[in-house]
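Visitor: sequence first, predicted coordinates after that:
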Amino acid sequence: MTDDHSPQGAGYPHDWDPVLVGRFIMRHATRVPQATAIVAHGRGHTYAELAAAAESYGTVLRDAGLQHGDTVAVCMEPGFESVSVLLACSEAGYVFVPLNADQPVSRIADICHRIDARMFVVGPGSSLSAVDARELASRSAMAQEDTLTLHGPPMAGQRTGRLVLESDVAYVIFTSGSTGAPKGVTMSHRAAVVALRAITHGCDAYPRLASVAPLGFDFSILDTVAALGTGGTVFFVPRQVTMHPFRLLEYLRDHRIQQLHCVPTLMQVLLTHCGTRLAELTELRRIVTGGEEILVPVLDRLRKVLPGLEFTIMYGQTESICCTFGHVPNPIPATQRAIPLGSAYPGAELLLLDNHGARITEPGVTGELYLRAASLFNGYWQDPETTARALVPDPQRPHSGELLLRTGDLAVLGPDGLIFAGRRDHQVQIYGNRVELGEIERCITAIPLVREALVTAHQEGPAHRLIATVVTDDELRGDSTRIRDHCRTHLPAYMVPAQIQFVDNLSYLPSGKLDRNAGDAG
């Protein structure tokens, strides 16, 4: 991007522009301007239309008086409008803050207050009324642009004229925090583009890609880049469709989707409710999944219905977008009980360290994963204490000044690479033994007819009592003895759940991930 304050005669070419998130997304726009870029809300939009809309929205935001670095809160379902605003913010140097369309007003208000939102944008699918939006922003409506309503005050003052640089903050994604308050993951253009470049190669997208992620989940940006960054088309599946398995099946079938990005839980839901009807997805070639551990039985069941289906496992955190990719073999070897995390993309290194910061090279030893990469986030928005717990000095080279992401994920080194072994914060002590709840869940889900399992630990005096909440087929429902006997065969006695409870469904977060806190009421 050029600017009146750019240095002249410094020896740099005039077209030496920064690599920004928006420009990376639109790098194929001039090559295929009339190709369909986005399908959402029943309409298709070309790359040329997307570029024009981004320029139009950028003009509206600039005319409103926004300054470089101002935050723009955006509440809507993902689609043409949300991507256009993202592009507009990227080009002008504003900070894009996406919010789920169906979030409670109180949560949106809290986030807007914390980021000092200078503009609040409401678009398609938002459950907020105009009154809600005006009250949230504490401002009056000031502009209407197609299907977007912008709320904010006329902002006086001379524009600063600062350059838009790769080091600028591109967006802030709010995730659940351990304290109950959402954490704002602050990502620069530079860090995001490093990961997004890896995604366009690691995913190697088919032309027709479906996204089911809500706007406030970073998978939405990832999906957009995986499709548009390769010149393809992203289909944003409406939320009301995603929530109904049969309607989702019909959408994927009727739109001839070739690649689906989703969390593993959604794959399980489709299998449970649609079963052999998934064979109707004759165009589907690949599923890219991440955000949760993927279980071998689920992959096996999917491939029985869709034998040629490819699976790409993508591992990473919002704090780095992604860091590894792995392609699942077909068929999966009979002896393989877990899917490796895959290999770090070039320029990233995933380290397995023990409690003293030493590298673990011995198979079967559990350690914590640390990430070295240029794609690491800046920190949590206005939360230096939490940031310092996540971005830590390199335990092996503490004086280098380099910061690593302490992921909180546990893993072991298996014959085919790193195997996910749960979360540090899901560990409990049982009779002095360190227990990872995910290991018990994996043991239970290995039982035929078990669909899902959630294990929680409840404090009873000085000890924990383990409770397993299980979703099964009717034949196994209520048979807690069979489940407990299986656990006794494969786990130490202290890891066998004291109680088994059966439910029809587990609870899920808006991102589609399993809601682990929902089991705490047991």
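Guide: That came through fine.

Visitor: make it CA atoms for all contacts and neighbour counts henceforth
Guide: Will do.

Visitor: next, count neighbours for Arg27.
Guide: For Arg27, the tally of surrounding residues (other Cα atoms under 10 Å) stands at 14.

Visitor: tell me who's in contact with it.
Guide: For Arg27, the contacting residues are Gly229, by Cα atoms under 8 Å, 6 or more residues apart in numbering.

Visitor: hold the first one in mind and look at this next one:
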Amino acid sequence: MRAASCGRTTTGSVVDGRRRRSRICVRPGPAKHGERMLTSREWPSCSSAPLTRMMSLGDILLEGALQHGERTALWADGVRLSYRELVERAARLAGTLVAAQLAGPARRCAVLGARSIGAFTGVAAAALARSAWVPLNPRHPAERLAHVAHAAEVDALVIDEQSDALAGELLARLDRPLHVFLPDRSSPPDWARRLPQHVFLCRGDLAPPVLDGLGGGRPDDGAYLLFTSGSTGAPKGVLVRQANVMAYLASAFDRYRPTADDRFTQLFDLTFDLSVHDMFLCWKSGGALFCVPDRARMAPGEFVRRHDLSFWFSVPSVAMIMARLRMLQPDALPSLRWSLFCGEALPRRIAEVWAEAAPNSVVENLYGPTEATIAITAFRLPANPAAIARLPEIVPIGAPLPGQQARVIMADGAPAVTGMDGELYLGGSQVAEGYWRRPDLTVERFSPPADATEPPRWYRTGDRAMVSEEHGLIFLGRLDRQIKLGGHRVELQEVEVALRRAAATDSVAAIASPLDSLGLPKGITAFVTEDSLDSEAILAACRATLPPYMVPFRVYRVAEWPVNDNGKTDYAALRRMTE
């Protein structure tokens, strides 16, 4: 549904977003796959339920302004925005993009900000303008951000108030002329004078908030372009289209049935595609999105209770930290009715503790790489604590969402039978078309199983998995040297590329270490030759080019570099040095 102007929005019944719900929540029935999970070859290939008549994320925003005008859409930085206010702010940016002929599916708008009002407004503006947004994390080095902005061929950049200084460093590295939006400022910063190749637009330069011509679009329009760690040393991009993300949202909306009374956590950086679930599942329902402050991000229990939140979504690492801090006592989080985890392996013992802490919520473990749009499989934990205790040590990842497919393929190309492991392939309407401007990688990774006839797109995940008749898919780790840290995908080869530059030597290595009690990585350990540069200098150089989660926490200096029979680095020998 399309709104012609803000004047047509209707007013909701909640003025402060603090409506209270009953603490007693009815647990939904079992997932559709029932008590016995079908094997991957038996999973049906049904279509997802349509998400009303809307075709795009921009239409979700317009519908929200029309149906839920004065209800709370977003709480961030201690500031509350109604649906009307959020869409009005975004429409001013989007209208200016349209006037500058920088809107539409062929355009990309970068957003530099960290879970702020300005950053969320930038995302909403790109969606209204039918442009793909490209999130830039202000905690990443300027060099890396410049690489992403250049590779994405962005036309515009929205900067939030907290990222001014970094923006100057970033824009100084970009020769491509950009329209730079500073909606929180009345005038450009001093450094803008040194960058005449860019056009700077502040609060007073923006168009009025007229909604005519915004939203709409086609299913094959780009929604967002994310860059993940790459094995060659450069991040690789994935363009997720409207059809991909709307297919996911249709399944999620049907599965979780959110309402306008729900309150959602927002814990993910915008460079993490799980943030798209937070924003648009919430805004489709008319609910309120609560951006957890950075100071409470790794221990948000009190924030959840104070704001009476009902939808939880995080990586398991957050729950692990809360458990270590003894924040997951029984009935500690009674307001939650859904508890979703994704991004890394979920240990069963954490799931058990969480189920006791949030007794009124249904707990699910989701799985999905960026290439398959947010999450593509799900496993619902049983309500019975005794049944949870019988699960594997790592909670299963379950069955594909409606309309999607998953197959486990053995090394010889044959489908794995129940109980056998192999590489996990994903197919369906959520799978992206390939890597941005990388046809070589696309051919390598977006290839179907040998016997596949439908769907037309498949993705080889590089993950090891097996099929259990009782639990569906079981995640067994990686086939290559990619690891997960705090939900972030990390190619250890990319870390090694940075180490070679930093240490001025070719003999470097990076491993996942230390490991926790389940063998899951907690950090990265680096190895260099004894005659390399000073270890502190190496780490400082890594911090200048790598995101914080990819910087090694320790450097070992090796006198005699270990090699195996093939003359390659003996990673097992290096690991023994840390034990």
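Guide: Structure's in. What do you need? This structure is a prediction, so every number in the text was calculated from the model and none was measured.

Visitor: spatially, what comes nearest to whatever residue of structure 1 lines up with Leu325 of structure 2 if we skip its sequence neighbours?
Guide: Matched to structure 1 by TM-score structural alignment, Leu325 of structure 2 sits across from His273. Excluding the flanking residues, the one nearest His273 of structure 1 by Cα to Cα, 6 or more residues apart in numbering is Pro245, at 6.5 Å.

Visitor: rewinding a little: quickly note the distance from the match of Leu325 of structure 2 to Leu266 of structure 1.
Guide: Distance of His273 of structure 1 to Leu266 of structure 1, given as Cα to Cα, to the nearest Å: 11 Å.

Visitor: so for the two, which sits in the more crowded spot?
Guide: Neighbours were counted for His273 of structure 1 and for Leu266 using other Cα under 10 Å; Leu266 has more, 20 against 13.

Visitor: helix/strand/coil for that one?
Guide: helix (DSSP: H, G, I helix; E, B strand; the rest coil).

Visitor: how close does it sit to Cys443 of structure 1?
Guide: Taking Cα to Cα, one finds Leu266 of structure 1 at 20 Å from Cys443 of structure 1.

Visitor: swap in Gly231 of structure 1?
Guide: Counting by Cα to Cα, the gap from Gly231 of structure 1 to Cys443 of structure 1 is 42 Å.

Visitor: of the two, who's got more company?
Guide: More crowded of Gly231 of structure 1 and Cys443, by other Cα under 10 Å: Gly231, with 24 against 16.

Visitor: which stretches of the stretch 151-300 of structure 2 form helices?
Guide: Remark: helices assigned in the stretch 151-300 of structure 2 by DSSP state H, counting those that start in this stretch are 164-172, 242-256, 274-285.

Visitor: quick one: the longest one to structure 1 mean distance?
Guide: The one in question is helix 242-256 of structure 2. Helix 242-256 of structure 2, aligned to structure 1 and superposed, deviates on average by 1.8 Å (mean Cα distance after the TM-score superposition for structure 1).

Visitor: quick check: buried residues in that helix?
Guide: The neighbour-count check on helix 242-256 of structure 2 (16 or more other Cα atoms under 10 Å) flags 242-253 as buried.

Visitor: can you name every helix or strand that it contacts?
Guide: Judged by 3 or more Cα pairs under 8 Å, 6 or more residues apart in numbering; DSSP states H and E, the packing partners of helix 242-256 of structure 2 are strand 222-228, helix 274-285.

Visitor: outside of that helix, which residues touch it?
Guide: Here helix 242-256 of structure 2 has contacts from 48-51, 55-57, 218-223, 277, 280-281, 338, 373-376, 401-402, 429-432, using Cα under 8 Å, 6+ apart.

Visitor: now intersect those residues with the strands, please.
Guide: Taking DSSP state E, the ones among the contacts of helix 242-256 of structure 2 that sit in strands are 222-223, 338.
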